[in-house]
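Chemist: quick check, what structure comes out for this input:
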Amino acid sequence: MDYNPWRDARDNFADYLIDRSRELPAGLKGCVKGKTIYICRTLNQFSRRTTLSHELTHIVRGTNHVLYLSQPREELAIDKLVARQFIHIDKFIAAVPFGGKSVPAAIADDLQVDQHTLRTWVHNLTDREREYIEIRLQERDHP
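Modeler: Sure thing, here's the model as predicted:
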């Protein structure tokens, strides 16, 4: 089953309120203050999903007090975890258009993630994963 952060929040973080009614400061998609998770109201559906997952991961790791500018390593670590939650390698391959002409925005939409999450996932692939993707795309596009 695919990861659903809204279900995760309902089932495992019921004591937290999710507030999507506010516009957050520029560059801030979400944050946790006390028992409230703030998700910027200007985000699209996919960005809300990944941002909620990001904030839930902060809570699990006990780093919900971390500000992006003060702990970029923690933010990157969480971004990597979130990307792995949402993007499975075979679903990524299925989302890449035939012929190899890929448009990141279209792939991200197919995977129901924001472009930042897709970029994070791609940039952190292992050599084995890259090789696997390359082989599968070759097999698919040139049977």
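
Chemist: CA atoms for contacts and neighbours, from now on please.
Modeler: Fine.

Chemist: quick one: the helices in this structure?
Modeler: Along the chain, the segments classed as helices by DSSP state H run 5-12, 45-61, 72-86, 89-95, 104-111, 115-123, 127-141.

Chemist: tell me which of these is the most buried.
Modeler: Among those, ranked by average contacts under mean count of other Cα atoms under 10 Å, first place goes to helix 45-61 (a mean of 20).

Chemist: check what contacts that helix and list those residues.
Modeler: Helix 45-61 has contacts (Cα atoms under 8 Å, 6 or more residues apart in numbering) with 4-6, 9, 29-32, 37, 39-40, 64, 78-79, 82, 109, 112-114, 117.

Chemist: next, the second sequence, to be compared with the first:
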Amino acid sequence: MGKWTADGIEIDGTSNQAERRCTLTHEIVHLERGPVPSDPHLAMKEERIVECITARRLISLEKLIDALVWTRLSVNHETAEELWVDLPTLQHRIRDLTDSERRYIDQELERRA
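Modeler: Prediction:
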């Protein structure tokens, strides 16, 4: 949804606000980390790291818990909208939760039940 040009970051004009926010953050993380490796395997690994950093920057653990409570533990477009991100970014955040984050979420959800 975004790419670098000679003039800067170009974001797909059909993107909605949450998609633009995620794309811009993603591209900024690429800028901070430096060039993507030319080796396809390493490039894929770098992309996964960038996706993880992007999701963590945009979705705090507390906001994730609030959204999960609001949407009754659903990980869908409604939850993503609540967090003002696109669904893939939400899915990356969920996928990359640490064990301690998962335990904390479970404890918080139980406490709020």
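
Chemist: drop the TM-score for these two in here.
Modeler: Once superposed, the chains reach a TM-score of 0.87 (TM-score structural alignment, normalised by the length of the second structure), with 112 aligned residues with a Cα RMSD of 2.3 Å.

Chemist: ok so, going back, will you turn the helices of the first structure into CSV that also has distance to I18 of the first structure?
Modeler: What follows is the helices of the first structure, written out as CSV (distance: least, Cα to Cα, whole Å):
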stretch, distance to I18 of the first structure
helix 5-12, 9
helix 45-61, 9
helix 72-86, 18
helix 89-95, 29
helix 104-111, 24
helix 115-123, 21
helix 127-141, 35
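
Chemist: return the residue of the first structure aligned against D66 of the second structure.
Modeler: Aligned counterpart of D66 of the second structure in the first structure: A94 (TM-score structural alignment).

Chemist: ok, that match to S102 of the first structure distance?
Modeler: Distance, A94 of the first structure to S102 of the first structure, by Cα to Cα, to the nearest Å: 12 Å.

Chemist: gap between stretch 23-34 of the second structure and the chain center?
Modeler: 12 Å (Cα atoms, centre = their mean, to the nearest Å).

Chemist: which residue numbers in the first structure go with that stretch?
Modeler: Taken onto the first structure by TM-score structural alignment, stretch 23-34 of the second structure occupies residues 51-62 there.

Chemist: quick one: contacts for the residue mapped onto E129 of the first structure from the second structure?
Modeler: Aligned counterpart of E129 of the first structure in the second structure: E101 (TM-score structural alignment). E101 of the second structure makes contacts with L61, as judged by Cα under 8 Å, 6+ apart.

Chemist: can you find the partner of I49 of the second structure in the first structure?
Modeler: Under the alignment defined by TM-score structural alignment, I49 of the second structure corresponds to A77 in the first structure.

Chemist: please apply the same query to T89 of the second structure.
Modeler: In the first structure, T89 of the second structure lands on T117 (TM-score structural alignment).
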